[in-house]
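Undergrad: coords please:
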Amino acid sequence: MKKLINNPRSVVAESLQGFEIAHRDLVKVHLDPDYVIRRDAPVRGKVALVSGGGSGHEPLHSGYVGAGMLTAAVPGAVFTSPTPDQILPAIVESDSGSGVLLIVKNYTGDILNFETAAELAGVEGIDIRTVVVNDDVAVEDSTYTAGRRGVAGTVLVEKIAGGSAERGDDLAKVTEVAERVNANVRSMGVALAPCTVPHAGEPSFTLADDEIEMGVGIHGEPGRHRVPMTNADSITDQLMEPVLSDLGITSSDKVLLFVNGMGGTPLSELYIVYRRAAQILAERGVSVERSLVGNYITALEMEGASVTVLRLDDELTQLWDSPVKTPALRWGE
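TA: Okay, the predicted model is just below:
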């Protein structure tokens, strides 16, 4: 194992320390318990958004803390859910009195620990709502979930719900926007090679040189099936068909197309995947109104990619376009 680390047990803490030094104009980092929060939090009169999950998926979630997205993010150990004693103080420090929306990926540990923290915050009088992201069409159930996994669609939920909160919407409206994004987004990923969790010291799974994992999860969970390695267009076809079928896309739809890297795939290859995905949508008469290409929710250094399609309406498009200023995503004023 070759990694730019000092001690496998200190990876998360040292990474957070570097993150704060690099982005201290935007965020504050609290250690023991670990969480990242907007430097100006709580923002008076604004609904707070709190998310989190295991580390190793950077820039998710800490990279999306800032104006127009999250108020706070709670990082657990690598590929491990944060604990309630981390989540609760992040909620309390984020709340301005307007309520808090928790955005939680559908993994068993995340669900249980965020639920516990939400109950404790409720006892303290904080108005809490929760949206569970479950956009992965690859499998219905896995070792980590009951139902579909939350994957790259989480980035879109956080950005669009963040735009709703930033414009001053109340908690009920911000929650409705997040739920609408989740209902209209689907994703599927593929792994060409595994990643290595620092404290494990060995690859999280094995693949033969001539095979790929179609439908892989962001922790290396098994997908739909293993298939022979083939060219980029064929792989993209196999990813797009279940996404579009499950979403029920029609020629009248307008969409956001998101091609995400798993951490070890060159950007040039991601654009090859995007090229084919856009062709498939064009062939169906679907209008690609917005796009995103890059490493936005990773699995350490896993080689692979995912495709995500979000059906847009006018309000979701406006909220996607609204200004955002975070370490990992920024545009507008």
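Undergrad: from now on I want contacts and neighbour counts done on CA atoms only, so please keep to that.
TA: Will do.
Undergrad: now the strands for the stretch 51-200 of the chain?
TA: 72-78, 100-105, 128-133, 185-193 (DSSP state E, counting those that start in this stretch).
Undergrad: looking at the ones you listed, which is closest to Gly45?
TA: Closest to Gly45 of the strands of the stretch 51-200 of the chain, according to CA to CA: strand 100-105, at 11.5 Å.
Undergrad: need the residues that contact that closest one.
TA: Strand 100-105 has contacts (CA atoms under 8 Å, 6 or more residues apart in numbering) with 47-53, 91, 94, 110-111, 114, 126-134, 149-151, 154, 158, 171, 174-175.
Undergrad: helices of the stretch 101-250 of the chain, residue ranges please.
TA: If DSSP state H, counting those that start in this stretch is used as the criterion, the helices of the stretch 101-250 of the chain fall at 108-123, 153-166, 171-183, 232-247.
Undergrad: pick the most buried one from these.
TA: Most buried of these by mean neighbour count (mean count of other CA atoms under 10 Å) is helix 153-166; its value is a mean of 26.
Undergrad: I have a second one here; can you model it like the first so I can compare?
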Amino acid sequence: MPTKKLINDPADVIEEMLEGILAAHPNHLKQLPESRRSIVAVDGPRPGKVGLVIGGGSGHEPTFLGFVGKGLADAAAIGNVFASPPPDPILECAKAASGGTGVLFMYGNYAGDVMNFDMAAEMAAMDDIDVRTVLSTDDVAIEDKARRRGVAGNFFIFKAAGAACDKMLSFDDCERIARKANDHTFTMGVALAPCSLPQTLKPNFELGPDEMEVGMGIHGEPGVFRGPMQTADAVTDQLLDRILAEMQPARGDKVAVLVNSLGATPLMELYLINRRVKQRLDDLGIAIHRTWVGNYCTSMEMAGMSITLHHLDGELTEMLEHPCDCAMFRAG
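TA: I've put the predicted structure just below:
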């Protein structure tokens, strides 16, 4: 049976979504007239500032569009649903974000994104724009760190990099802080039900009515364990056990927490998860600096959630608290 979506022509869904977002947030976002998939911060790029360009496929809102603004990303290149943007809008974002001191490209570690952003970086070099790339790889479901995906942890990784750029730090320091933020960010998720693409209106994977899949990716990539549904506390413990084994925190350490809906899981359930996260961290003597709960990196209407811990030190705390003002996120 086809799924139900409030759309018009599936071929127009991205352009119409962008039109709606720009109408809602004209003080934060503008669209380059020559490149409609290039969205730029109204108050962001400026001379002497390292530019920050993010991007990826649609269907994950508010990632990436929600993180474009003063103090965070200067521009975002927007692809089709679950598909990388092509090189041309990425290049136009780099041109718009360039303040003459270099541009950071930051995006999730997916083959299509890597190929197209690398091509755009080569094209930017022809225009004398120095580009460096920092991949987000926070998904601890994958053992091989080189193959790890960028998922909801982009929230903290982009935030740190955006703060470093907004503080007018050197290109070297902006890149260093971006890499450090990525290395200090750990995410694990669980899927309860599939999503569907606007073009097909068919579930993009199958789960039984009493099944869940731990570690599934935000496009429906296979997880690490499929089994029967469990309670909120039991699922939270499974995810945290994997995260904490990777993070190796010590008593007295400090973290920021993100409990993220994949699209269909409501706030009631997310707050149940957050309750257990706090219990576990309190028992371990790990201080929670700040917590965010809600939709920050979604997967269309997928049911499920992810937990992210951002392992803080003094520098990363400073970056987290640095003010930013974006269409769908503010801090400081």
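Undergrad: residue in the first structure paired with Pro47 of the second structure?
TA: Alignment note (TM-score structural alignment): Pro47 of the second structure maps to Arg44 of the first structure.
Undergrad: repeat that for Gly102 of the second structure.
TA: Looking across to the first structure (by TM-score structural alignment), Gly102 of the second structure lines up with Gly99.
Undergrad: not counting sequence-adjacent ones, nearest residue to its match?
TA: Nearest residue to Gly99 of the first structure, sequence neighbours excluded (CA to CA, 6 or more residues apart in numbering): Asp127, at 4.6 Å.
Undergrad: list the contacts of the one you found.
TA: Contacts of Asp127 of the first structure by CA under 8 Å, 6+ apart are Ser98, Gly99, Val100, Ala121.
Undergrad: any idea how far Glu241 of the first structure is from the first one?
TA: Going back to what we said before, that points to Ser98 of the first structure. 41 Å (CA to CA, to the nearest Å).
Undergrad: just the last one next, same as before
TA: Separation of Ala121 of the first structure from Glu241 of the first structure (CA to CA) stands at 42 Å.
Undergrad: again, but for Leu256 of the first structure
TA: Taken as CA to CA, the span from Leu256 of the first structure to Glu241 of the first structure is 16 Å.
Undergrad: Ala178 of the first structure now?
TA: As judged by CA to CA, Ala178 of the first structure and Glu241 of the first structure stand 25 Å apart.
Undergrad: Val137 of the first structure is in contact with Pro242, isn't it?
TA: Yes: with contacts counted by CA atoms under 8 Å, Val137 of the first structure reaches Pro242, the gap being 6.9 Å.
Undergrad: joint contacts of those two?
TA: With CA under 8 Å, 6+ apart, Val137 of the first structure and Pro242 have common neighbours Met188.
Undergrad: what's the counterpart of Val134 of the second structure in the first structure?
TA: In the first structure, Val134 of the second structure lands on Val131 (TM-score structural alignment).
Undergrad: neighbours of its match, how many?
TA: 18 (other CA atoms under 10 Å).
Undergrad: identify the residue spatially nearest to it, adjacent ones excluded.
TA: Once flanking residues are discounted, Val131 of the first structure sits nearest to Ile103: 5.1 Å by CA to CA, 6+ apart.
Undergrad: and Ala24 of the second structure, how close does it get to Gly112 of the second structure?
TA: 30 Å.
Undergrad: ditto for Ala121 of the second structure
TA: With the distance defined as CA to CA, Ala121 of the second structure ends up 14 Å from Gly112 of the second structure.
Undergrad: got it, and Ala287 of the second structure?
TA: Separation of Ala287 of the second structure from Gly112 of the second structure (CA to CA) stands at 38 Å.
Undergrad: kindly report the same for Lys49 of the second structure.
TA: Taken as CA to CA, the span from Lys49 of the second structure to Gly112 of the second structure is 28 Å.
Undergrad: cool, Pro228 of the second structure as well?
TA: According to CA to CA, Pro228 of the second structure and Gly112 of the second structure sit 33 Å apart.
Undergrad: likewise for Thr291 of the second structure?
TA: The value you get for Thr291 of the second structure to Gly112 of the second structure, if CA to CA is used, is 32 Å.
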